[in-house]
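>>> sequence first, predicted coordinates after that:
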Amino acid sequence: MPDQIAGRVDRDELRGDCANCFGLCCVALPFARSADFAHDKAAGSPCPNLAEDHRCGIHDRLRQRGYSGCTVYDCFGAGQQVSQVTFGGRDWRGAPRERSRMMFEVFPVVRQLHELLWYVTEALALPAARPVHADLRRALDRTAGLTRLPPEELAALDVPAHRQEVNVLLLRTSELARTGIQGRGKNRRGADLMGARLKGADLRGANLRGACLIAADLTGADLRGADLIGADLRDADLTDADLTGALFLTQPQLNAARGGAGTRLPGSAVRPAHWTPEF
């Protein structure tokens, strides 16, 4: 957990499994009252909707009750890792304050590591990235090993430094995968495209790493082979867009966007339940 052998991680283990988690995202993380959350909540304070069994009491009504932010979140499997492995199945409820505090501190660290595992695992599945596969496998083993550190070592881990090391390989992977794709020269890395009118845009092979695409109109856009790592797709309209082959697209990004039955997705993606034909 994650199920890992040398140079390989089961991606199914990098998806949130609430049944094996102690509701950590509902306790450890803070949120502010906004369009995404109905009220303020401090880090380390349980959400009032969290039940004694660690399940959400309004799970089937989150959007109606003003908690759309909860519906787009995914921990990449960090919740069950911290709950069942790092802390050996010991609950935070009734635990000594120091242990529960450490659990809440470690959770976001492991979440970042699991997100990196997701990216590296995707990179290893790309034949075009074969020249860096050996380095990627070492990065995968190293990252998976970090997730198994004791709580105190995880809390002290310099995640940004490790992320930077892995990012060098992910950048190289992106370059190799996008070679020869028409549109590869479109470099919009970190661009402010909030509300941009990109309906039907040809964005094949474009570099959209870290781009702000909040509320952008991407209906019918061709995003095949585009690098979307870190792109902000909140409320972006992906109706009839083609995202097959998009690089480093995560489920939380899709969950935060809008789309419909005509949106074409990569094989590893799950069509969000809230996407309806009305979009």
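Thanks, I have it.
>>> going by C-alpha atoms from here, please, whenever you check contacts or count neighbours.
OK.
>>> so which residues of the protein form strands?
4-5, 8-9 (DSSP state E).
>>> and the ones you listed, which is most packed in?
strand 8-9 (a mean of 20; mean count of other CA atoms under 10 Å).
>>> can you name every helix or strand that that one contacts?
Helices and strands touching strand 8-9, by 3 or more CA pairs under 8 Å, 6 or more residues apart in numbering; DSSP states H and E, are helix 97-124, helix 133-147.
>>> these: which one's closest to Cys26?
Across those, Cys26 has its closest neighbour in helix 97-124 (10.2 Å, CA to CA).
>>> quick one, that closest one and helix 133-147 angle?
170 degrees (axes from the mean of the first three to the mean of the last three CA atoms, to 10 degrees).
>>> how far does stretch 226-243 sit from the chain's center?
13 Å (CA atoms, centre = their mean, to the nearest Å).
>>> about what we covered before: in a markdown table: the strands of the chain, plus distance to Ala201.
As requested, the strands of the chain are exported to a markdown table (distance: least, CA to CA, whole Å):
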| stretch | distance to Ala201 |
| --- | --- |
| strand 4-5 | 39 |
| strand 8-9 | 35 |
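>>> looking at those, which is closest to Asp237?
Here strand 8-9 is closest among the strands of the chain (CA to CA), at 32.0 Å.
>>> separation between Leu176 and Leu203?
Distance, Leu176 to Leu203, by CA to CA, to the nearest Å: 17 Å.
>>> neighbour count: these two, which is higher?
Ranked by neighbour count (other CA atoms under 10 Å), Leu176 and Leu203 place Leu203 first, with 25 against 17.
>>> nearest residue to that one other than its sequence neighbours?
Leu223 (5.0 Å; CA to CA, 6 or more residues apart in numbering).
>>> here's the one I want to compare it with:
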Amino acid sequence: MPDKSALKADCGACFGLCCVALPFAKSADFAVDKPAGRPCGNLLADFRCGIHTDLRERGFQGCTVFDCFGAGQKVSQETFGGRDWRQGPEVSGPMFRVFPVMRQLHELLWYLAEALEMPAAASVHPEIRKALDETDALTRGGPDEVAAVDVPAVREKVNALLLRASEEVRRTVPGRKRNHRGADLIGARLNGAGLRGANLRGAYLIAADLRKADLRAADLIGADLRDADLSGADLTGALFLTQAQVDSARGDAATRLPEALTAPARWTPPPA
């Protein structure tokens, strides 16, 4: 079973893979188009970002909410043994193919590790632990082996277990639980909504008004929270909420988050 700290990005041990291997299109999240395999124009020779402190102001908001779940340092230091992509196509091609696969596997490992921390889901823990070990083993193969992993098949198996864990936890929440799985709630007015224990898996909550909403123990796996207003909302014990989701939302000092997550520095304090 991997140490959960290894599932957190360590940019200093990575060769800027998210800035090279992945593509992005000019949009509200990215100021320019960049194809996969081409270094971002802001990437420095030492693999640091030249505009890291000004990413939002320079039109690269998408970079500020990206999380590789530790896949960057895994690919850089373990899969390729410290060889960086600048050494030539024999390294860069395979590395750029491996990184997106590793990133998805590490995300699944993060969710599985979180599920093992849920006492109410103890009945599912043996299967979750087995799936975690199997997924972890997939990340430790050579470049060709990792690149060949059937991620959709792995995701389908893991997702079924995560859903069972979620159901076990949310079953302990009293009262009726709302089901908004995959719902289009873009810009929805949910100020003060009672969403405790709700199923919000994959819901589109872009720019939704969730001020002072009760989201305790709500399942938020895959929910799109970009520009959602979480000011004063209570997300204590929210299930499968990631730091990237929090970073993409708005909030304030009154927003209550799960213990493992932190409020972005840009969140404004509540009005006096």
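It's in. Note that the structure is a prediction, hence the values are computed from the model and not measured.
>>> you'd agree the residue nearest to Leu203 of the first structure is up against Gly205?
Yes - between Leu223 of the first structure and Gly205 there is a contact at 7.1 Å, judged by CA atoms under 8 Å.
>>> any idea how far Glu278 of the first structure is from the aligned partner of Arg250 of the second structure in the first structure?
Mapped onto the first structure by TM-score structural alignment, Arg250 of the second structure lines up with Arg258. Arg258 of the first structure is 10 Å from Glu278 of the first structure, where distance means CA to CA.
>>> got it, and Gly79 of the first structure?
33 Å.
>>> which one of those two has more residues nearby?
Neighbours were counted for Gly79 of the first structure and for Glu278 using other CA under 10 Å; Gly79 has more, 27 against 9.
>>> name the nearest residue to the aligned residue in the first structure for Asp219 of the second structure, ignoring sequence neighbours.
Mapped onto the first structure by TM-score structural alignment, Asp219 of the second structure lines up with Asp227. Nearest non-adjacent residue to Asp227 of the first structure, counting by CA to CA, 6+ apart: Leu247, 4.6 Å away.
>>> follow-up on the earlier one: run through the residues that contact the match of Arg250 of the second structure.
Residues in contact with Arg258 of the first structure (CA atoms under 8 Å, 6 or more residues apart in numbering) are Asp235, Ala236, Asp237, Leu238, Thr239, Trp275, Phe279.
>>> now Gly205 of the first structure
Per CA under 8 Å, 6+ apart, neighbours of Gly205 of the first structure: Arg178, Ile181, Gln182, Gly183, Arg184, Gly185, Lys186, Leu223, Arg224, Gly225, Ala226, Asp227.
>>> mind listing what the aligned residue in the second structure for Cys70 of the first structure touches?
Aligned counterpart of Cys70 of the first structure in the second structure: Cys63 (TM-score structural alignment). Cys63 of the second structure makes contact with Asp29, Phe30, Leu55, according to CA under 8 Å, 6+ apart.
>>> for those, which one is nearest Leu162 of the second structure?
Of those, the one sitting nearest to Leu162 of the second structure (CA to CA) turns out to be Asp29, at 29.5 Å.
>>> which of the helices and strands packed on strand 8-9 of the first structure sits most buried?
With neighbours taken as mean count of other CA under 10 Å, these reach their highest mean count in helix 97-124, at a mean of 21.
>>> now that one: how far from the chain's centre is it?
Centre to centre, stretch against its chain (CA atoms, centre = their mean), the figure for helix 97-124 of the first structure is 11 Å.
>>> and it, what does it pack onto?
Counting by 3+ CA pairs under 8 Å, 6+ apart, helix 97-124 of the first structure packs on strand 8-9, helix 78-80, helix 133-147, helix 151-155, helix 159-178.
>>> buried stuff in the last one?
Of the residues in helix 159-178 of the first structure, those with enough neighbours to count as buried (16 or more other CA atoms under 10 Å) are Val159, His162, Val166, Leu169, Leu170, Thr173, Ser174, Glu175, Leu176, Ala177, Arg178.
>>> spatially, what comes nearest to the last one if we skip its sequence neighbours?
Counting by CA to CA, 6+ apart, Arg178 of the first structure lies nearest to Gly205, which is 5.4 Å off, once chain neighbours are set aside.
>>> counterpart of that neighbour in the second structure?
Using TM-score structural alignment, Gly205 of the first structure sits opposite Gly197 in the second structure.
>>> same question, Leu154 of the first structure
By TM-score structural alignment, Leu154 of the first structure lines up with Val146.
>>> list the contacts of its match.
Applying CA under 8 Å, 6+ apart, the residues contacting Val146 of the second structure are Val98, Val101, Met102, Leu138, Thr139, Arg140.
>>> state the distance from Arg8 of the first structure to Asp74 of the first structure.
Counting by CA to CA, the gap from Arg8 of the first structure to Asp74 of the first structure is 21 Å.
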